[in-house]
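[1] dropping a prediction and its sequence here:
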Amino acid sequence: MNIVILSRNANLYSTNRLLEEGEKRGHQVEIIDPLKCDIIIEQEKPTIFYKDRYLDYVDAIIPRIGASITFYGCAVVRQFEMMNVFTIVTSDAIQRSRDKLRSLQRLSKAGIGMPKTVFTNYSRDVEEVIDHVGGVPVIIKLLEGTQGLGVVLAETKNAAESVLEAFNGLEARVIVQEFIDEAKGADLRALIVDGQVVGAMKRQGKEGEFRSNLHRGGSANVIKLSEPELKLAIQSARALKLPVCGVDMLQSSRGPLILEVNSTPGLEGIEAATGKNIAKNIITYIERNRH
């Protein structure tokens, strides 16, 4: 099979592992920078031109589209879809998951537990927004933030008002969420492949840090998910139509709560914590589903 990994950086751990496992299983695998692809649109013959050739021989793609290139990256994925190329995640699903507000709305409709969340259009009544999520402390998140960037913990009303007013002044759209104190700066990441949990870890923020992202110095340990946690992870992936994704959850006194669903989850932390070959799971998923 000819498999293309859409990635801007061939040196990334996840990209390398997918290349390695694909080749190990006898496939032709190449890494292609989506930003260097030309999308050629003509009647009944959608094609993609890359460097010096047409990519008309590709059987399957693995999108590793960074948040900063979502628009063009998804256009390239969509073009492959028009060419009847199998993709582990669709362009629509990537865009849905990147829009934090849209994905939370879908998850809420699917009956999935989550921290109380408020979105407002640059509201001047900051106090009312804080009251809607049960008062301070609150988490304030930029709608476009990734890897813990653009996430602020406001512990007092004054701090929350200052942060919200600053974001409002910049015309940056934010959501305000209740702070789950009992999570103690930790979250759970479940990795889903083909609608099933193939690995899970607990990520703990470093001392004094409420964000548990490994990019922010957090640590990770393997964990066995409870039944409600497994159910929440699988339901969340299904609600966003993401057969391959990372689901982030918080442990709370009222059961597991969804934080977000990541359509391009990194493999390094989860493979190191669990000792599982998740890259191989992704390649075998393609083998089972590419007709």
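    Done, it's in. Numbers count the residues shown, from 1 in each chain.
[2] CA atoms for contacts and neighbours, from now on please.
    Fine.
[3] which residues touch Ser212?
    Contact criterion C-alpha atoms under 8 Å, 6 or more residues apart in numbering gives Gly185, Ala186, Asp187, Arg203, Gln204, Gly205, Lys206, Gly218, Ser219 as the residues in contact with Ser212.
[4] pretty sure the second one contacts Met249?
    No: taking contact to mean C-alpha atoms under 8 Å, the distance of 9.2 Å between Ala186 and Met249 leaves them out of contact.
[5] could you pull out the helices in this structure for me?
    Residue ranges of the helices in the chain, as given by DSSP state H, are 13-24, 70-82, 91-98, 100-109, 126-132, 157-169, 227-239, 268-274, 278-289.
[6] which residues touch the fifth one?
    Counting by C-alpha under 8 Å, 6+ apart, helix 126-132 makes contact with Lys116, Val118, Thr120, Val136, Val138, Lys157, Ala160, Glu161, Leu164, Glu165, Val176, all of which sit outside it.
[7] between which two of these is the distance greatest?
    The most widely separated members of the contacts of helix 126-132, counting by C-alpha to C-alpha, are Lys116 and Glu165 (20.4 Å).
[8] quick check: the farthest pair among the contacts of Ser212?
    Asp187 and Lys206 (12.3 Å).
[9] those two: who's more crowded?
    Asp187 (25 against 17; other C-alpha atoms under 10 Å).
[10] which residues does that one contact?
    Lys202, Arg203, Gln204, Ser212, Asp248, Met249, Leu250, Gln251.
[11] okay, those in CSV with distance to Gly73 next?
    What follows is those, written out as CSV (distance: C-alpha to C-alpha, whole Å):
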residue, distance to Gly73
Lys202, 30
Arg203, 29
Gln204, 31
Ser212, 27
Asp248, 23
Met249, 27
Leu250, 30
Gln251, 33
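[12] and which of those residues is nearest to Ile286?
    Comparing the contacts of Asp187 against Ile286 with C-alpha to C-alpha places Asp248 closest, at 23.7 Å.
[13] what residues does the residue at minimal distance from the centre of the chain make contact with?
    Among the residues of the chain, the one closest to the centroid is Asn262, at 1.2 Å (C-alpha atoms, centre = their mean). Residues in contact with Asn262 (C-alpha under 8 Å, 6+ apart) are Ser97, Arg98, Cys245, Gly246, Val247, Asp248.
[14] check it against this one:
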Amino acid sequence: MRVGILGWDREEPESHSLVTVGLDRRHEVTLFTLDDIRCRTGPAGPVTYIDQVPAGDFDVVLSRAEIRADRVQADYERYALLCAVPGLRVMDPLDVYFAVENKTLTLQRLATAGLPIVPTITCRDVAEVRAAVTEWGTVVVKPSFSYGGTDVERVSDADAEQHVVERLLKTYQLVICQPYVPHPDGDFRITVVGDRAVLNFQRVPAPHDWRANTMQGASVREAEPPAELVELAVRATRTVGISVSGLDFVPGPDGWRILEINNTPGWYLSKPDDQRRTVEAIYELVESDHARR
């Protein structure tokens, strides 16, 4: 197969591991980014290119695209152009990939399917954040489109911390609020490929932070999640229709709840054997899908 890896960027370890394993499996593999997608007019009309190569020359594209907050419209257009190429399989297509980018929409879909989520509301102003604090006590305020723990803040006094809330609202116009769920021992990250949970670990907050996010200094340790979490992770992945997902679970007084789903889960902090096994599982899914088509 001729495989395109739509990478987060050209340096991301996960994107490079997809290239390495793809070559080992005797595929022709090209790493590119959203900035490499362009449209040119040819004799038969507009043609979408990946750098200098017609996108139609590829059999499949595996996406780990970064949808940038300051370039959403351009990134959306490039992704749409790629998905509109006849005969090209993009995993995952535009509607699925962009829907999972939106935390609010994804959690709403999961809740509608009867899956346990962390309660979530959208807030347009300081008054609505204050009401969330009144209802839940300490809350987590964050944008619906974000990654890596960026602009994720904990607020327990909406008046004293009004400047924090105002800054987020000025930047994003709309934020989401969730009750803060203490998890000093970390949360569970379960990575699902197709209908299999292939990688499980706990993310433990750094001593100076409360966020269980590796980009904020959290550490990773091996841990086997309860069987119920694995089942929930697979069900949630099927519900949103994504091929590869990373689900974060936090404990609560009434059991585990889904905090969010990631469409570009990371595995670079795992052991080399676990990294390899994860990427091999992705290619097994891709090859099986290609054989069926």
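    Noted; the coordinates are in hand. These numbers come from a predicted model, not from an experiment.
[15] what's the TM-score here?
    The TM-score (TM-score structural alignment, normalised by the length of the first structure) is 0.89; 288 aligned residues with a C-alpha RMSD of 2.5 Å.
[16] quick one on the thing from earlier: using ChimeraX, define a selection of the buried residues within the contacts of helix 126-132 of the first structure.
    Filtering the contacts of helix 126-132 of the first structure down to the buried ones (16 or more other C-alpha atoms under 10 Å) takes a single ChimeraX command:
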select :118,136,138,157,160,161,164,165,176
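[17] which among the contacts of helix 126-132 of the first structure gets closest to Asn16 of the first structure?
    Val176 (36.7 Å).
[18] grab the nearest non-local neighbour of that closest one.
    In space, and not counting its chain neighbours, Val176 of the first structure is closest to Ile140: 4.7 Å by C-alpha to C-alpha, 6 or more residues apart in numbering.
[19] please tell me how far that neighbour sits from Thr264 of the first structure.
    The gap separating Ile140 of the first structure from Thr264 of the first structure is 23 Å, by C-alpha to C-alpha, to the nearest Å.
[20] ok, Arg173 of the first structure to Ile140 of the first structure distance?
    For Arg173 of the first structure, the distance to Ile140 of the first structure - C-alpha to C-alpha - is 10 Å.
[21] also Phe210 of the first structure?
    For Phe210 of the first structure, the distance to Ile140 of the first structure - C-alpha to C-alpha - is 12 Å.
[22] now swap in Ile31 of the first structure and tell me
    Ile31 of the first structure sits 36 Å away from Ile140 of the first structure when distances are taken as C-alpha to C-alpha.
[23] what of Asp38 of the first structure?
    For Asp38 of the first structure, the distance to Ile140 of the first structure - C-alpha to C-alpha - is 38 Å.
[24] so if I had to pick from those two, which one is more boxed in?
    Ile140 (23 against 14).
[25] wait, doesn't the more buried one sit right on Ala172?
    No: assessed by C-alpha under 8 Å, Ile140 of the first structure is found out of contact with Ala172, at 11.4 Å.
[26] who touches Ala197 of the second structure in this structure?
    Counting by C-alpha under 8 Å, 6+ apart, Ala197 of the second structure makes contact with Ile190, Thr191, Val230, Ala233, Val234.
[27] name the nearest of these relative to Val72 of the second structure.
    Using C-alpha to C-alpha, those come closest to Val72 of the second structure at Thr191, 25.9 Å.
[28] and the closest one, how many neighbours?
    Residues lying near Thr191 of the second structure (other C-alpha under 10 Å) number 29.
[29] ok, and the closest non-adjacent residue to it?
    Nearest one to Thr191 of the second structure, counting by C-alpha to C-alpha, 6+ apart, is Gly246 at 4.3 Å.
[30] distance of that neighbour from Thr33 of the second structure?
    Noted for Gly246 of the second structure: a distance of 21 Å to Thr33 of the second structure, by C-alpha to C-alpha.
[31] more neighbours, these two?
    Each of Gly246 of the second structure and Thr33 has its neighbours counted (other C-alpha under 10 Å); Gly246 has more, 24 against 20.
[32] how far away is the more buried one from Pro46 of the second structure?
    Going from Gly246 of the second structure to Pro46 of the second structure by C-alpha to C-alpha gives 36 Å.
[33] could you measure from Ala223 of the second structure over to Ile190 of the second structure?
    As judged by C-alpha to C-alpha, Ala223 of the second structure and Ile190 of the second structure stand 10 Å apart.
[34] now swap in Gly22 of the second structure and tell me
    As judged by C-alpha to C-alpha, Gly22 of the second structure and Ile190 of the second structure stand 23 Å apart.
[35] for the two, indicate the residue with more neighbours.
    Between Gly22 of the second structure and Ile190, counted using other C-alpha under 10 Å, Ile190 has the larger neighbour count: 27 against 23.
[36] I figured the more buried one hits Val230, correct?
    Yes: with contacts counted by C-alpha under 8 Å, Ile190 of the second structure reaches Val230, the gap being 7.2 Å.
[37] picking that back up, quick one: the helices of the first structure as JSON lines, columns for distance to Gln196 of the first structure too.
    Compiled in JSON lines, these are given as follows (distance: least, C-alpha to C-alpha, whole Å):
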{"stretch": "helix 13-24", "distance to Gln196 of the first structure": "19"}
{"stretch": "helix 70-82", "distance to Gln196 of the first structure": "23"}
{"stretch": "helix 91-98", "distance to Gln196 of the first structure": "17"}
{"stretch": "helix 100-109", "distance to Gln196 of the first structure": "18"}
{"stretch": "helix 126-132", "distance to Gln196 of the first structure": "35"}
{"stretch": "helix 157-169", "distance to Gln196 of the first structure": "38"}
{"stretch": "helix 227-239", "distance to Gln196 of the first structure": "6"}
{"stretch": "helix 268-274", "distance to Gln196 of the first structure": "15"}
{"stretch": "helix 278-289", "distance to Gln196 of the first structure": "11"}
